[in-house]
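Visitor: below are the sequence and a predicted model; questions follow.
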Amino acid sequence: MLDYIDKIRRLLKIAINVPFYSQKLTNIAITSEFLDSCSNDELLSAFYHISPITKQDIRNAPYQLLATTQNIVYRGATSGTTGGAFVFFRDKIWNDKRLASLNKFLAWWGIDEQVDIAHVNSRLFPLRHQDYALIGGIDNTFLQRLNFITKKPLVLRGYPSRLCEVALIAQNRIDFSNVQAIICTGEPLFDHQKQVLMDIFGCPIITEYGSQECGVYGFSCPVCGNLHIDEGRCLIEEKDNRLLVTDFYSYTMPMIRYYNGDLVTTEHNGSCPHGRVNVTILGRDGEKFGVSQSLYPIRGVDYYRSISTKDNTRLVGYLNQVNAKEIDRFFAQEINKIFPDDSSLLIQKFVSPMDLYKATMPPMQDKFFSDCIPLDVFNYPQFFLDVVKGDRWIYYNIPNVILDESYRLLDNSHYCIDEQLKLDKLYLLLMISSKKRNIPSEELENLFYKYKKSNRLSLIYLDLLAICLFRKHHKLLKLLPRNNLDFKIIVDSFDYQLIVKLVSLGIQQVRKKKESLLIKKINPLLPLFISDLDYCSLYGVDCLPSIIAHWAKILGCYHDNDYNKNLPQELKQREKVLLDKREINFTFNYLSNSTILQLKELLIQVVLFDISIDNNLWLDIINSKENKTKGKKNLTDVIAFVPFMNYFAKLFLQQGEREKTYNCLLMSANISNSNDNFDSVSGLYNFKQKIF
């Protein structure tokens, strides 16, 4: 008990200095002096007098919750299910506690790091670094991918409604014997859905509970079957069936007695070793059905949903396995109250869950049940291309189940040279993206001689050079020509993806060592490298090897000066600053006449040496420069200053300008094209069910 009281005390000490809470807490006599001297009983009494907050309260001015900009490693956005979304930030302590909580829950069910969790057909991102997600319409391509990953033991995670659709469509085509458990999250799990999943997958069905703001903090228990909360991370309360949550570790933006939008019942259970509090999720507060009116549960009706079909007919389907005409009549009456003027309204009763899901799927998914093809007929090049494009897949590391088949890309002699090139580059990209496997030196040397012999080394030169510089393949590096190339470097999208991945992994490795001044001061760092690629448009693509070598040097992967000849002067000066640890004398005069590249290099020194600046003036100059170049140059111009937004956020917070602090943090997002693709595609197919 003392442990959670100490956590409340610490959180309140942070909140007392946050504008969103300061007056609220002062009004009920919670001050710094009170928190230092009060007893535990006095603290709890005061805590429960704090008025609850809602999403709407936060949406009005989320920046008023900001307590610090230090050690931010996570940014998220609320789902927007019960209103508009807002972006929030969390620090490393919160993120570590979130993952520890998840691993504890998984351990209840015997799920360890050796078992991958595949997130299926939802907008859920992987939580652990070994996990991945698969999305898209449930067509033959989707089923092929699902069939592929279920060849090895795994756990499936997703929204219950989407998992049921996948299960019902795939049940006679895919062997699910390797699925060890199903984790349902994001929606209440109805009894008929649980039965469908148990019948088809034949494995434990686990209920997970959490929110974007607080992470996963509840799991169903294998001992008692109830949903327990991690009481070490969160304090929950039930008030009029509405759930209030206090996140003990929300130090960056405190969440205290927060209505998260869920309707619940709770009860205390002192007999289960995994938790003292049982929670039952009833649904969402203010959930809307149809246009504007909430609908309550109807006795005898298991589940119902509404959808507009292609011909503008509104179909309301409901599942009722009990043949009772009075229930059917009452249901029809209630639905007609919601759509009183809808002449195209169609109400249809279903006994089979499969029939209900078929009838109420989105029109775009009509083709699910037509033109079945064998799922083992596999186009591996296209499959691996889908993986690296990221429109159906998202992952931290290439999953082993995919990586194990990558050898197929090297057996490509029956393809034309252009296709061979694409497959060879795909293989290199997959190996680098796996982060676990080094490419054998003999394979790299074979690729070198293969393309050198055919006088096409220019096509793969950049890939081989980048791998040598960042992965220290010294023998091949000696074979590669250096400054005076007798060919024009050819660059394609595979090259850029590979190089960006190598630099990203290099940054991660240096960040663990915490030795680099650049790593300590500038975050996120990857956009700085991507913006450096803009030098190529100024100096020609032949300077690209020099830029890659420059980054390999400042990240400690490479130490010679062999590629300095074509290095732009600004980057040569940067190396002196970073490697010789001495300041170059840039002047602050004539800032408005400086180029974007000059401003960026000057800002690196400002951040590294904590030089005093007028941050408002700097932001005005940066904005004016970007407004002039947007639409005329590529994305790298726009992101050139992303790595410095955290620094500006710190300055604005010191000045008490929280709105500018928050906006700078919003602009400090790392760059991830695969995440962007995934989010846009998942939005087309993966909607949540309406809950009643």
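Guide: Received it, and whenever you're ready, just let me know what you need.

Visitor: going forward, measure contacts and count neighbours with C-alpha atoms only.
Guide: Will do.

Visitor: mind giving me the packing neighbours of the helix or strand hosting residue 235?
Guide: Element membership for residue 235 (DSSP states H and E) is strand 234-239. Here strand 234-239 touches strand 242-247, strand 258-268, going by 3 or more Cα pairs under 8 Å, 6 or more residues apart in numbering; DSSP states H and E.

Visitor: included below, for side-by-side comparison, is a second structure:
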Amino acid sequence: MIKYVIKHITFPLIARREGLAGIMRGVESLEESQYWPPERIRELQNERLRKLLVHAYENTAFYKKRFDDSGFNPYTFKDADELAAIPVLTKEQIRSNVDALKARNFTPGELHHAETGGTSDVKMRFFRDNRCMPMKEAAIYRFNRWAGWDFGDYLGMVWPAHQDFIGHDTWKSRIRNELYKRNVLFPAALIDDRACEEYLRLFEKKKPAAILAFCSPIHELAKYMAKKGIDGHRVRGLITTGEPLYDHQRRLAADVFRCGVLDSYRTREVGPIAQECGAGCGMHVNAECLYVELAGKRRLAGSGEQAGGVIVTDLLNYGMPFIRYNMADMAVMSDKTCPCGRGLPLIDKIVGRALDVFVTPDKKLVSTIALVMYMVNAAPGFFGKMQIVQDATDHLTLKMTRDPLPGPEVMEHQKNVVERIFGPRMRMTYEFVDDIPCEKSGKYLFARRLIPIPE
């Protein structure tokens, strides 16, 4: 009964009060269009691109100049492939041109501001128009429903980003949460046994249908549960986001919570970009809301796959258009057809932040996923935390904690992996430390590149 009341009465009412009227219709629309054939989805993207490009040219000083300087004519635009003529938009350009990027046909009251965390790149303030927000929220709920969650269900949140929940500890906010989003929050910026115990007690009381979590903190919670032999906290599905999901993290979380794990690619700037559906064919792009392309493709060492920088055009935000925005991530696209029946385009894998993708001495790219697979998962022994730092084109520093120190067989294995992936010219140095702290956002950086990728 309470779930019905929340889904059909309190959630829509509070959403309307928040300026998000139409979320439910948006979810219904997306759940219909996700099964359209790829050709029809592409037509929708081209139609929305045409309107956006003309709007940006006519209403923003930034894109008027950018299109003119690059010789791009928005009035003759026909297909998304033509976007390559427009230069890529960077965070630094946004920071320096906020006013020029805002559309002059929106009043200040029709816009609201947000900002990125700035923990893995520059911090950035940006704006979105109020009209686009219901559909952006609907895209989030569409993805959440793939994990078995529905309106009126509790949603476990293992979330280190404190700024997302400022002011959520008052009695008014707690009542509102019970009648609206029903988040069961674990503010996981700092995780210890006591914090895990308290959250699991709350978890048992609320019994969330699904969990949305950053990869590192949910892994720490799963390790605690496995260590203590805690069972019975089953959910319908678990969604990970915020940082790379490694195979050993996926396996442990799936085992502890007895459910499938769906990796999700979500951002503050443009919202949810892509998510796995559970069929194992990759991540479905949120194509009704975004156009995603790859730029500067390079071969990955080992697999030979073509990886490129993720470039996103937001099809919904007219208040401050993001056209060919550089996400500073690297990915591999897929041309597979998913057996789930959705016609949405597929990302095969996110190979890492552009800052974290490594390069061999002969200029091939190496993904962090590959490094974890071979240096951690396949290692013949146990060791503590590890962080790989590339500080020269021919040198890596392996930081490792002493809890426990790696044995000789592990170190020999890792040296062999480095030589096999990077080639014999790559040198490697070990540095043993007491701890490898997470970033301010709670993200744990397994890999860090301190040099530019050679042209």
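Guide: Alright, I've got the coordinates. Everything numeric here is computed off the predicted structure, so don't read it as measured data.

Visitor: can you map out the strands along the stretch 51-200 of the second structure?
Guide: In the stretch 51-200 of the second structure, the strands defined using DSSP state E, counting those that start in this stretch lie at 111-115, 125-129, 155-159, 183-187.

Visitor: which outside residues touch the first one?
Guide: Strand 111-115 of the second structure is contacted from outside by 123, 124, 125, 126, 127, 128, 129, 130, 268, 269, 319, using Cα atoms under 8 Å, 6 or more residues apart in numbering.

Visitor: what residue of the first structure matches up with the first one?
Guide: The criterion is TM-score structural alignment: under it, residue 123 of the second structure has residue 85 as its aligned partner in the first structure.

Visitor: for the closest residue to that match other than its chain neighbours, give its distance to residue 20 of the first structure.
Guide: The shortest distance from residue 85 of the first structure to any non-neighbouring residue, by Cα to Cα, 6 or more residues apart in numbering, is to residue 78 (5.0 Å). According to Cα to Cα, to the nearest Å, residue 78 of the first structure and residue 20 of the first structure sit 18 Å apart.

Visitor: check residue 304 of the first structure too.
Guide: 40 Å.

Visitor: try residue 299 of the first structure
Guide: Distance from residue 299 of the first structure to residue 20 of the first structure, by Cα to Cα: 43 Å.

Visitor: so between these two, which is more surrounded?
Guide: residue 20 (21 against 10; other Cα atoms under 10 Å).

Visitor: which one's the longest helix in the second structure?
Guide: Counting residues, the longest helix found in the second structure (DSSP state H) is helix 38-59.

Visitor: who touches that helix?
Guide: So helix 38-59 of the second structure is contacted by 33, 63-64, 67, 74-75, 77-80, 103-105, 287-288, 290-291, 315, 318, 321, 343-345 (Cα under 8 Å, 6+ apart).

Visitor: just stretch 202-218 of the second structure next, same as before
Guide: 147-149, 153-160, 184, 188, 191, 233, 235-245, 249, 253, 442-444.

Visitor: same question for stretch 168-188 of the first structure.
Guide: 143, 147, 150-160, 196-197, 200-211, 281-283, 354, 368-369, 375, 688-689, 691.

Visitor: list the contacts for the match of residue 123 of the second structure?
Guide: Residue 85 of the first structure touches 59, 77, 78, 79, counting by Cα under 8 Å, 6+ apart.
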